[in-house]
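Engineer: Dropping a prediction and its sequence here:
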Amino acid sequence: MTDELIFFTNPMSRGRIVRWMLEETGCAYRTEILAFGPDMKAPGYLAVNPMGKVPAILHKGKIVTEGAAVCAYLADAFPEAGLAPPPHDRAAYYRWMFFAAGPVEAALSNKAFGFEVPADRQRAIGYGSIENVVDTLDYAVTQSEYIAGDRFSAADIYVGSQIGWGMMFGTLEKRPAFEAYWQRISTRPAALRAREIDDALVPPKA
């Protein structure tokens, strides 16, 4: 069985989160670029991810999909990179990574498509209201220098990416706390390197 790590992505997708994570680990990996449409829905790739979406990784014969899951997996697969707290100190790490993967992702996606949960139905949806999600996210990034304490971790990559994209695309207001947090993490060498790699892979505009 090969130990090769294969990264399935598109440079204009959430695969950018995983690219950053991979660059932080320093591990060797091979990239497979998939175009939106037929490439992602082809039988060969559906065997990797039946959703027909990226990102995904294949590592030591095992498949991992979903950005937060891939980040958490890679942090454990390459412990020498120090991207996860010790197991006994992972409460905030898991809490905020999966808060970003659940309520934040859902709320900001709904906002991007103009969907607003009626006030009388907010108890029936996981995130309640977008205002509550944003206030909670503001709380999360102001409790310590990094999202899970005083050290950068995989959770910062995932939470930070949600914040960075949200502010860029206008689905998340540019609060001072968000801008300060994003500035702290987005200039890391691995983050800059990952953006440079993916930007170079974006097809030129016709």
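Structural biologist: Here it is on my side, so go on.

Engineer: Every contact and neighbour count from this point should use C-alpha atoms.
Structural biologist: Will do.

Engineer: name the element Glu116 belongs to?
Structural biologist: Per DSSP states H and E: Glu116 is located in neither a helix nor a strand.

Engineer: what about versus this one:
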Amino acid sequence: MNSPSELTFFHAPHSRSSSVRVLLEELGAPYRIHAINLKDEAEYDPSYRAINPLAKVPALKDGDAVITERVAIHIYLPDRFPAGGLAPTVDDPQRGPYLRWLALYGSCFEPAVIDRQQQHAPAPYSTSPYGDFDTLFKTLTDHLEHQGPWMLGERFSSADILWASSLNFTTHFELIPEHPAIRAYIDRYLARPAVQRTYAADIELAETQDAGVTT
């Protein structure tokens, strides 16, 4: 692929796509925001469905390439901007654990949280993609307690932006139990300048959308 040029980032403030905005800021990547107003249901507009037929944010355009799905973007961007140091290279021993935690989030954690929140009857352990919520939750908290402070130990990565942003949301809305290791992990994440900068910018963007200003 050619040298990085400005990316187009399809983003809605205070949504899942906020973690990608943090990632872009941490990487120092060049990007412009195409804001999606979820209150106006702009995600269902045909022009956006042409980008993501599922009508979900985030989405990213890099030249002619379109990348949807948050986990995919969290893998793609650090590899696209390796100078940011947010992903182990393919020959790094930590590459496997890094990919494991990224995949575990999308394939296990989100489905488990939704099932729990919706009070769905659990699927048989052998057919559930995550087994059961309690085992998954203990796997996460044990890892943070004994192998932290980040998912890769002392090394902060894109996986932490994905996980910590989501844990911040799910604990705030009481979708998962409180746990000291998770609280400490979230607090470390929230103290990062790129996170604070992004959250402040998202508040401003949300206020602009509420005022009916097109961005």
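Structural biologist: That came in fine, so what should we check first? Predicted model, so just to flag it, every value in this text is computed and none were measured.

Engineer: Any idea which residue is closest to the centre of the second structure?
Structural biologist: The residue lying closest to the centre of the second structure (CA atoms, centre = their mean) is Leu162, at 3.5 Å.

Engineer: Alignment lookup: that one to the first structure.
Structural biologist: Under the alignment (TM-score structural alignment), Leu162 of the second structure maps onto Tyr158 of the first structure.

Engineer: Verify the stated contact: Ser144 of the first structure with Arg151.
Structural biologist: No - in this structure Ser144 of the first structure lies outside contact range of Arg151 using CA atoms under 8 Å: 9.3 Å.

Engineer: Tell me which residues touch the most far-flung residue of the second structure relative to its centre, please.
Structural biologist: Distance from the C-alpha centroid of the second structure peaks at Pro124, with 28.2 Å (CA atoms, centre = their mean). By CA atoms under 8 Å, 6 or more residues apart in numbering, the residues touching Pro124 of the second structure are Gly131.

Engineer: roughly how far apart are it and Asp132 of the second structure?
Structural biologist: Shown here: Pro124 of the second structure relative to Asp132 of the second structure, a distance of 9 Å by CA to CA, to the nearest Å.

Engineer: Likewise for His143 of the second structure?
Structural biologist: Distance, His143 of the second structure to Asp132 of the second structure, using CA to CA: 17 Å.

Engineer: and what of Leu60 of the second structure?
Structural biologist: 33 Å.

Engineer: Residues contacting stretch 166-180 of the first structure, please?
Structural biologist: Outside stretch 166-180 of the first structure, the residues that touch it by CA under 8 Å, 6+ apart are 108-109, 111-112, 134, 138, 141-142, 163.

Engineer: Show me what counts as buried in the longest helix anywhere in the second structure.
Structural biologist: In the second structure, with assignment by DSSP state H, the single longest helix is helix 193-210. Neighbour counts over helix 193-210 of the second structure (16 or more other CA atoms under 10 Å) mark 194-195, 198-199, 202, 205-206, 209 as buried.

Engineer: Trace Thr135 of the second structure over to the first structure, please.
Structural biologist: Using TM-score structural alignment, Thr135 of the second structure lines up with Asn132 in the first structure.
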